[in-house]
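*Asks:* below are the sequence and a predicted model; questions follow.
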Amino acid sequence: MLKGFFNVPKPVNEPVLSYAPGSPERAELQAMLEKMRAEEVDVPMYIGDQKIFTDTKLPLNPPHDHQHVLGYFSEGDKGHVEQAVNAALGAKKAWEEMSWEHRASIFLKAADLLAGPYRAKVNAATMLAQSKTAYQAEIDAACELIDFLRFNVQYMTEIYQEQPESSRGIWNRLEQRALEGFVFAITPFNFTAIAGNLPAAPALMGNTVVWKPAYTQIYSAQVVMEVFREAGVPDGVINLIYVDGPVAGDVIFNHPDFAGLHFTGSTAVFKSLWKTIGTNIDKYKSYPRIVGETGGKDFVIAHKSADARALATALIRGAFEFQGQKCSAASRAYIPSNLWEEVKAYLIEDAKEITMGSPEDFSNFFTAVIDERAFDKIAGYIDNAKESPLAEIVAGGNYDKSKGYFIEPTIIKAEDNQFTTMVEEIFGPVLTIYVYDAERFEEALYMVDNTSPYALTGSIFAQDRYAIELAAKSLTHSAGNFYINDKPTGAVVGQQPFGGSRGSGTNDKAGSKLNLLRWVSPRTIKETFVPPTDFRYPFMG
């Protein structure tokens, strides 16, 4: 029973550790990498109070060394999905009725576990399974997930504290109920933080969850699940299953208690799920909440007044950190003719300096793409560019999957602003540049706004403030996260709530109060202290 209005610890962004030579965090992480690489794990599903092992064992391989086996996970079937749904529904009443401060305490403890005893483990798992460098793993698996957990607790209290006005003789109250049913969380390979937040955010608000991660992220997902369990998330509140998408969908999207979808992944898959939910709408007890962050074809547009060196640095970092496998990665750039030669020289120089190899070697800036399917798709785009008279390979263009799925950072100059790699999402280390007439900036802005169906992130580089203002206005609906003189990646929880619209999703801004509001259903309560005893109104006299 709540006996006070409690103030939670004020969240601040988790400091990013440097992992510089000689630092204690570097030594700890290297030791953890060595330890985890040397052992083979047997990863179960987590359903209710059980760890489920099956006879279908699938390998977990590092993308940068795909012959090495980190362990195996147990693939489930339709029966396991049904079991997970039943576990979620069985745990719901007790979890929903738990006082909010106890739910808050669990996830605040999870944040502290990640910041302390699990930091090296979750970072090492992300480096090994998703081929992230130490820095990319740190800002993702450690810092961003910690921030999600701590800031979400603060946002939850703000939501609960918002109350309506009351007239004399009346007390109006607003309570936020969990959704009626269970939430399905589908999480991607590229961010361990997203994989943790998508089930945790609805759970924090009193919902129970069935969580299906991408197969290529299971190795680090199970570390996150270890943290949740140690933090005290009760059995059945978050159920972690490994099944093929259609197998899960056949059970979940036909269940009357399906109450919400929290999704990050491809636009095509999200649209398909939305159609399925719409088709099945008569089967549900309520209208399911559908929250999705999907694809991007993120842009950088430079004005003739831009700083060429700063622009080139933003392009290299924005396009090639984590091998371009970020929803926000810079994928297309529009550079004015007066700056192109200078920017080109900087890009070629920087691309030559990028070191590529295993993330276990801390000197590398760049490592492998996630799997063979992604490798083949990206290589196909590069091959098409090599063969086209409308494209020129400015840097990179080589690839090799003999040991790991390595594709060089590749820069393409397109002669046509509608060239394939300017338009289609690639999700890899390929940046395509279109050089426009420096005196036709407004035309270039029109190209940016009308070339892609996506609207996730984008940035403007300029020193001329009129140009910055014009771009901000012209590109109002082109990006949900818009950057001025910065790369279009690296959103920080509590500072830049993340999400886009158009083909990029529902723009419900993960890491903000806006997202948490989707996982509650408000109830208004009006209490009249002295109710009337005569039906007649004064005007009737």
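*Replies:* Great, that's in hand.

*Asks:* from here on, just use CA atoms for contacts and neighbour counts.
*Replies:* Fine.

*Asks:* contact partners for the residue nearest to Thr410 when sequence neighbours are not counted?
*Replies:* Spatial nearest neighbour of Thr410, chain neighbours left out: Gly396 (4.3 Å); criterion: C-alpha to C-alpha, 6 or more residues apart in numbering. Residues near Gly396 by C-alpha atoms under 8 Å, 6 or more residues apart in numbering: Ala351, Glu408, Pro409, Thr410, Ile411.

*Asks:* columns distance to Glu230, secondary structure and neighbour count on top of these, output as JSON lines?
*Replies:* Output for the contacts of Gly396, formatted as JSON lines (distance: C-alpha to C-alpha, whole Å; DSSP: H, G, I helix; E, B strand; the rest coil; neighbours: other C-alpha atoms under 10 Å):
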{"residue": "Ala351", "distance to Glu230": "43", "secondary structure": "helix", "neighbour count": "19"}
{"residue": "Glu408", "distance to Glu230": "40", "secondary structure": "coil", "neighbour count": "24"}
{"residue": "Pro409", "distance to Glu230": "40", "secondary structure": "coil", "neighbour count": "27"}
{"residue": "Thr410", "distance to Glu230": "43", "secondary structure": "strand", "neighbour count": "21"}
{"residue": "Ile411", "distance to Glu230": "45", "secondary structure": "strand", "neighbour count": "27"}
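
*Asks:* one more to weigh against that first structure:
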Amino acid sequence: MRSFLLLHRRGVAQLAYFQTPKHVTNEIVKPFAKHDQLDWDLLKSELFSFSDTTTKIPLVIGGKEYYNRDLKTQVNPGNHKQVIAEYATATEKDVREAIDAAQTAKKDWLNTSFDDRAAIFYKAADLISTKYRHRMLAATILGQGKNVYQAEIDAVAELADFFRFNIKYAHQLYNTQPPESSNGVWNRVEYRPLEGFVYAVTPFNFTAIAANLVGAPALMGNTVVWKPSQYAVLSNYTMFQILREAGLPEGVINFIPGDPEMITNSVLADKNFNALHFTGSTQVFGDIWAKIANNTAQGKYRDFPRIVGETGGKNFHLVDKSANVSHAVLSTIRGAFEYQGQKCSATSRLYVDAEIWPEFKKQLVQHTNEIVPTNTSATNGLHRFMGPVIHKNSFDKLSAAIDSIKDDSELELLCGGLANASEGYFVKPTIVQTSNPVHSFMTTEFFGPLLTVYVYEDLDQILPQIDSATKYGLTGSVFASDRKIIRKVQEELRYSAGNFYINDKSTGAVVGQQPFGGSRMSGTNDKAGSASILSRFVTPRAIKENFYEISDYRYPSNYE
């Protein structure tokens, strides 16, 4: 019966060739202004709902939920006494079962028509942007320390955009066919999912990134073993439940929070491991890459695994003397301190022309001093600009860096420099000026609200230092009105940033508008939010069908 249904489904898929909706547009970001009372009320209701109870989160393997495992908790980083989720952690046996479930589900999922796969992600996008919009916001706000606007951009708009635009890009990819066929020949290309399974390792800082890391390969017919960040389990599980409601078959995505090293080692030991989809630290990505390379050299895998990753950044703003000072200042504050600087694209080094520095410094310090990091709950802090950093390790790293400023003759504290973890992990937005353009503060990624400034006299001298100061190449910006300066910076810093901005902040890539990713030690630059990344999760097969019959093995040139 099952075989008949599968064949029937394949047959139905061939009765028509469907077009995806032509007018896929970016989800509108709700401003949550003062007059948007209904949205505020709905958000508060969801915040109360999560705050009134501790959400129990299971492993989900092949559609089965497992609660009876060792339990860990996720806390509100702005109030670390508040436990918002209690989640089961995977054992080695669970990891093996998740791999088996992925392999089993693959048999049907790869034969599911693209239209059916696409419909699931279309529906999930609509559920996220309507029925579950405020629930996704609340889970991300409480669990990851975002303000409402940052959560709206991330957990609703960008997440929905990934799902919808990926469908559009996949359709375009499938339509990329050989432009020529000889007489009597039909050439075509089939975009097969990878033969094994995909391992997705997702970060805490963007709910949308987690969705894309599992969603992009799944849309292309792959099955996924997913290890979510322990600091984003609540929002990730909420999103996963929405996918299941949208019709995602059991076992296509398997949700296994737990010890990162154990899970990774278990996954990489399996011969059917076929791809890594990763966002996280450069060090961890390098370690995993080395393990994959070693296993590949030993012949452990059936295939050469695909490695797709986005890691860190030490992103820059370069402000020329021809720039609009006020605009550059405000853009820098947003770039450096939105979401507490916990974006891989966050502005963390700033180069300002000496001629405009006095006025730039005055405005920069004045506005930064206005910002007070505050917790968000259902009853307070809803209109804040900044919240807490994500966890104690982050807080300790930033505190240590700030404490070192006073004893460093090459650094001068301009504002901030305060940190308090008594209730939550709060760090004041901090700006420090350095006299050394290659100081460690200009090269080290702190992943927090710490901005270092260097005031330059000569643009020609500073450009090579901007390019060589760090191992990263993620994002960067130039602020100038002089087109010759813009062109010069754009060309001389060609490889310094995978996403380059002119008179705009270094953060905020939008799906469908600016495909995102960097190279050097910032990742593989496969450009999330574009068709490029989808091509990494398929393995094309060229098919040639001949309609002519030959009557001799010899060619004309073989006859005397």
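*Replies:* Everything's here; your move. Just so it is clear, the structure is predicted and the values come from calculations on it, not from any experiment.

*Asks:* so after superposing, what's the score?
*Replies:* After superposition, the two chains reach a TM-score (TM-score structural alignment, normalised by the length of the first structure) of 0.99; 539 aligned residues with a C-alpha RMSD of 0.9 Å.

*Asks:* which residue in the second structure aligns with the residue nearest to Thr410 of the first structure?
*Replies:* If you follow Gly396 of the first structure across to the second structure using TM-score structural alignment, you land on Gly416.

*Asks:* one step back: any idea how far the residue nearest to Thr410 of the first structure lies from Thr279 of the first structure?
*Replies:* As for Gly396 of the first structure, its distance to Thr279 of the first structure is 46 Å (criterion: C-alpha to C-alpha, to the nearest Å).

*Asks:* returning to what we had before: between the contacts of Gly396 of the first structure, which is nearest Thr54 of the first structure?
*Replies:* Glu408 (38.5 Å; C-alpha to C-alpha).

*Asks:* and that closest one? What does it align with in the second structure?
*Replies:* Matched across to the second structure, Glu408 of the first structure falls on Lys428, judged by TM-score structural alignment.

*Asks:* next up, the contacts around its match.
*Replies:* Listed by C-alpha under 8 Å, 6+ apart, the contact partners of Lys428 of the second structure are Ile371, Val372, Pro373, Gly416, Gly417, Leu418, Ala419, Pro449.

*Asks:* SS state for Tyr87 of the second structure?
*Replies:* Following DSSP: H, G, I helix; E, B strand; the rest coil, Tyr87 of the second structure is assigned to strand.

*Asks:* what is the burial count for it?
*Replies:* Applying other C-alpha atoms under 10 Å, we find 27 residues neighbouring Tyr87 of the second structure.

*Asks:* which residues does it contact?
*Replies:* Contact analysis of Tyr87 of the second structure by C-alpha under 8 Å, 6+ apart lists Lys56, Ile57, Pro58, Leu59, Tyr67, Leu71, Lys72, Thr73, Gln74, Val233, Pro257.

*Asks:* neighbour-wise, which one of the residues you listed leads?
*Replies:* That'd be Val233 among the contacts of Tyr87 of the second structure, by other C-alpha under 10 Å, with 28 neighbours.

*Asks:* wait, doesn't that one sit right on Thr73?
*Replies:* No. In this structure, Val233 of the second structure is not within contact of Thr73 by C-alpha atoms under 8 Å, at 9.2 Å.

*Asks:* which residues do those two both contact?
*Replies:* The overlap between the contact sets of Val233 of the second structure and Thr73 (C-alpha under 8 Å, 6+ apart) consists of Ala85, Tyr87.

*Asks:* so which of the contacts of Tyr87 of the second structure are in strands?
*Replies:* Taking DSSP state E as the definition of strands, the contacts of Tyr87 of the second structure contribute Lys56, Ile57, Leu59, Leu71, Lys72, Thr73, Gln74.

*Asks:* in a markdown table, list the residues you listed along with distance to Glu261 of the second structure.
*Replies:* Listed next are those as a markdown table, based on distance: C-alpha to C-alpha, whole Å:
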| residue | distance to Glu261 of the second structure |
| --- | --- |
| Lys56 | 23 |
| Ile57 | 21 |
| Leu59 | 17 |
| Leu71 | 17 |
| Lys72 | 16 |
| Thr73 | 18 |
| Gln74 | 19 |
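
*Asks:* and these, which two are furthest apart?
*Replies:* The largest separation in those, counting by C-alpha to C-alpha, is between Leu59 and Gln74 at 14.9 Å.

*Asks:* the top helix by length along the first structure corresponds to what range in the second structure?
*Replies:* Looking across the first structure with DSSP state H, the single longest helix is helix 78-97. Structural correspondence for helix 78-97 of the first structure: residues 92-111 of the second structure, per TM-score structural alignment.

*Asks:* which one of the contacts of Tyr87 of the second structure is nearest Phe4 of the second structure?
*Replies:* Leu59 (32.0 Å).

*Asks:* any idea how far Leu213 of the second structure is from the closest one?
*Replies:* 18 Å.
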